[in-house]
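Student: just coords:
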């Protein structure tokens, strides 16, 4: 049986002569089969690569969604923490007003203590009512008969009149940031401000608002360089964003003593003092206790 061939003509040189190259049929079949296998292989590789790109894209989307959920969860945790501080502050304030007027417990406060289904509006409304009552009491004759004996059950209202009360302004200057809900200057979102910001010059001395012991004097996260004074009976004051310290932990200070200097350390937009008053480590509005400036300290002491 004669073998079958395909003839391939190839032109040679400039003279145009043709050269005949015989190609066995089975070689052609092998070539075609190889080409098909190559095409199918490349198609498979391309499809696998596309699937890998799709899975990578899906993975990146899931990872971004996870990061977003994590961020939202962190914010919700912060909101919950701030809500707890507000409710605790409301409880402290309710105790003060109760001691002044003999009021019954606020139903919102009772509900807050036993349930987490109290609306923010109810808490804010009750807090506003209590602050109004307290301001009225502290500005009138109601406080005249308060006992100033510092017993174990002393209230923060008693501290306003007591010699150890933190009622001296730590620095003189305008209040540039109020206590309570406000817009965070860094992210533009609502946040709970646990103290007040007092505008002051960089390096301006900060004085102790009352007699106490230095509990802390070091760097404290977003507070930057911070000082914590313990005035006894669960009352502490906190000072943030300092330039430097003038006291050390364990030191006893008297009202009017310099404890540090105004700065902008930590999470701060500029030189100022962040000032907090805490009752049993619960932040309360410091503005309610500020009665005397350093310039009038002598007159106050004489009249105490």
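Tutor: Cool, got the structure. Remember, predicted model here, so these are calculated numbers, not experimental data. Residues are numbered from 1 along each chain as shown.

Student: C-alpha only now, for contacts and for neighbours.
Tutor: Fine.

Student: quick one: contacts for residue 288?
Tutor: By CA atoms under 8 Å, 6 or more residues apart in numbering, residue 288 lies in contact with residue 135.

Student: how close does it get to residue 179?
Tutor: 10 Å (CA to CA, to the nearest Å).

Student: Ok, residue 207 next?
Tutor: Distance of residue 207 to residue 179, computed by CA to CA: 20 Å.

Student: the more surrounded of these two?
Tutor: The neighbour comparison of residue 207 against residue 179 (other CA atoms under 10 Å) goes to residue 207, with 22 against 19.

Student: Touching, the more buried one and residue 253? I think so.
Tutor: No - assessed by CA atoms under 8 Å, residue 207 is found out of contact with residue 253, at 9.5 Å.

Student: Next up, a structure to set beside the first:
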């Protein structure tokens, strides 16, 4: 029979120098060594895991930084695309307006036989050149400026007599100064949404906005932008209660999301007359006025016409009714 093997530890126990003897079985020593090895391997494993975690954290931070840069680049690209869409939309609306005003077909003016007609045709050569330019931002802005100048020239009457487009004689002079021009702000308030491409407030999708949205408290009086005849005053599908006014010269204004309407179809209205009140009818997320200007049934940017506030109109009327010495 094999004898059990021991390791013996000698320990000095007291001042007299007596030595204590502690027998230690061999399997205890093996267990201690095994525990030490396991502890060492555990420490090495934890150190390796910590190192890997540091590497992953560094990699994660780098990926997050790259994602943030990509997000900023995407937002910048989205803003650039949005600005380009607005520019292109304005350009398209202006092109349609100028085309209608000059009576052009396929980017050409209707042929005339008078000398003034030839000069009018020559004056529109920038239109054809602009349409053939690339769509860079500078070219788009320059083209928009060209179309605005051409439109103002056409609507001021300087070339209308030379064209066979059927424009009425009331375009003589600066039409924007006449009472039937939609130059009066229908209400005063913050323009919450401008003309052009935008994100639809209902479904969040991209959409073209054919007018402007002006925020104002519910019940604020809405005034006619110019003299004209009411052609519509009813509940519409998208704009709720709406009013349309024909100002002549194929120019129509629309007032939407009204809470109440104070005019009827066929009624003649004057600039500054109350035609309804601000509301939230139709597809609207809050009380505001949706205002459009259409030329030859094509929506155009209302900002090109809005020049006068109601206070200015009231001041002019007050001066006109004041007699000397009063």
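Tutor: Yep, it's here. Treat the numbers as computed from the prediction; the structure is a model and nothing was measured.

Student: From residue 303 of structure 2, how far off is the most centrally placed residue in structure 2?
Tutor: For structure 2, residue 198 is the residue whose C-alpha lies nearest the centre (CA atoms, centre = their mean; 3.9 Å). Distance, residue 198 of structure 2 to residue 303 of structure 2, using CA to CA: 17 Å.

Student: same check, this time on residue 69 of structure 2
Tutor: 36 Å.

Student: So for the two, which residue has more residues nearby?
Tutor: residue 303 (15 against 12).

Student: what do we get in structure 1 for that one?
Tutor: Matched by TM-score structural alignment, residue 303 of structure 2 corresponds to residue 287 in structure 1.

Student: excluding its backbone neighbours, what's nearest that match?
Tutor: Spatial nearest neighbour of residue 287 of structure 1, excluding adjacent residues (CA to CA, 6 or more residues apart in numbering): residue 196 at 7.7 Å.

Student: what residues are up against that neighbour?
Tutor: Counting by CA under 8 Å, 6+ apart, residue 196 of structure 1 has contacts 175-179, 274-276, 285-287.

Student: Help me confirm that the residue nearest to the centre of structure 2 comes into contact with residue 208.
Tutor: Yes - using CA under 8 Å, residue 198 of structure 2 is in contact with residue 208, at 6.2 Å.

Student: Give the aligned equivalent of residue 94 of structure 2 in structure 1.
Tutor: Counting by TM-score structural alignment, residue 94 of structure 2 corresponds to residue 93 in structure 1.

Student: Assign its match to helix, strand or coil.
Tutor: Using DSSP: H, G, I helix; E, B strand; the rest coil, the structure places residue 93 of structure 1 in helix.

Student: Which residues are in contact with the residue lying closest to it once chain neighbours are set aside?
Tutor: Leaving aside its sequence neighbours, residue 93 of structure 1 sits nearest to residue 130 (CA to CA, 6+ apart; 6.8 Å). Residue 130 of structure 1 is in contact with 93-94, 97, counting by CA under 8 Å, 6+ apart.

Student: any idea which element residue 255 of structure 1 lies in?
Tutor: Using DSSP states H and E, residue 255 of structure 1 sits within no helix or strand.

Student: ok, it to residue 87 of structure 1 distance?
Tutor: The gap separating residue 255 of structure 1 from residue 87 of structure 1 is 31 Å, by CA to CA.

Student: cool, residue 45 of structure 1 as well?
Tutor: On the measure of CA to CA, residue 45 of structure 1 and residue 87 of structure 1 end up 62 Å apart.

Student: Who has more neighbours out of those two?
Tutor: Using other CA under 10 Å as the criterion, residue 45 of structure 1 and residue 87 rank with residue 87 on top: 22 against 12.
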